[in-house]
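In: no sequence on this one, just coordinates:
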């Protein structure tokens, strides 16, 4: 089942259950997917593009969550946490820190990196492997640890 089909089914279910928050988030994600399809001039998006859009939605909410937290807006923080939980339902299973650490070690040995100066080379090799499955900041932190 494609992501769009899943979103449509979940949207119908949210309507039946009168879950306004979930319905609103699903509509936003669906709109982002449709806008991207229009921008690319295609009817069907690839899984990779869908994953990129979902990752963007998660990142936007995490950034907003951080900003609203600093501003003391707990009402908006709670709303964003709910939205984030809903969007993350559609993301692939996230890698644990141990699994990610293994991928980092493998990639460092594949690339042959020895120092932090080669961090860019390692990051460009590793990010396509873990796209949507790991947070970029965590990947960055682990790469730095393994290169030092």
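Out: Great, that's in hand. Keep in mind the model is a prediction, meaning the values are calculated, not measured. Numbers count the residues shown, from 1 in each chain.
In: please count neighbours and contacts with C-alpha atoms only from this point.
Out: OK.
In: quick one: contacts for the residue of the chain positioned farthest from its centre?
Out: Centroid-distance maximum for the chain: residue 114 at 29.3 Å, with CA atoms, centre = their mean. Contact partners of residue 114, counting by CA atoms under 8 Å, 6 or more residues apart in numbering, are 108, 147.
In: another one to put next to it:
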């Protein structure tokens, strides 16, 4: 089942169960996917690729994580809680997230391949790391790990 079909089914299920947060979240995902699909049509592409769908979902998840952080800093736990619920729903559509150990092993491998030794080599590592780990873990976590490994 394609992501688009899955989202359509989930909207119906959320409407039947009267799950307001799930319904709003899934509708927002559908809206952004449709907007992205319309934006690629002038290039002759009829539908989104799986990678483009993942980009939209990763972007939504990142926005929610940033919002949660900002709401918690502003002592607005009610809003942070709602964003966390939305994030959990978005993450259901993302691939299984990798553990810190798996991410660390991949970063070590990339550092060895790139021959990176200092913080100045961070660019050599971040590009390939994000390409390999996109959608599988949080980019901020990757950046922190790379920075820690190159500074030690």
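Out: It's in. These numbers come from a predicted model, not from an experiment.
In: roughly how far apart are the corresponding residue of the second structure for residue 54 of the first structure and residue 25 of the second structure?
Out: In the second structure, the residue equivalent to residue 54 of the first structure is residue 57, according to TM-score structural alignment. Taking CA to CA, to the nearest Å as the measure, residue 57 of the second structure falls 11 Å from residue 25 of the second structure.
In: give me the common contacts of those two.
Out: Joint contacts of residue 57 of the second structure and residue 25 (CA under 8 Å, 6+ apart) are residue 90.
In: nearest residue to the one residue sitting closest to the centre of the second structure in space, please, no chain neighbours.
Out: The centre of the second structure sits closest to residue 58, judged by CA atoms, centre = their mean, with a distance of 2.3 Å. Leaving aside its sequence neighbours, residue 58 of the second structure sits nearest to residue 135 (CA to CA, 6 or more residues apart in numbering; 5.9 Å).
In: contacts only, for the one you found.
Out: Here residue 135 of the second structure is in contact with 54, 55, 58, 94, 95, 97 (CA under 8 Å, 6+ apart).
In: what's the distance between the equivalent of residue 78 of the first structure over in the second structure and residue 87 of the second structure?
Out: Counting by TM-score structural alignment, residue 78 of the first structure lines up with residue 81 in the second structure. Using CA to CA, residue 81 of the second structure is found at 10 Å from residue 87 of the second structure.
In: between these two, who's got more neighbours?
Out: residue 87 (19 against 14; other CA atoms under 10 Å).
In: sorry, back to before: doesn't residue 94 make contact with the match of residue 54 of the first structure?
Out: Yes - the pair residue 57 of the second structure / residue 94 is scored as a contact, 6.8 Å apart, by CA atoms under 8 Å.
In: more crowded one of the two?
Out: Just comparing residue 57 of the second structure and residue 94: by other CA under 10 Å the higher neighbour count belongs to residue 57, 21 against 17.
In: residue 147 of the second structure - how many residues pack around it?
Out: That count, for residue 147 of the second structure with other CA under 10 Å as the rule, works out to 18.
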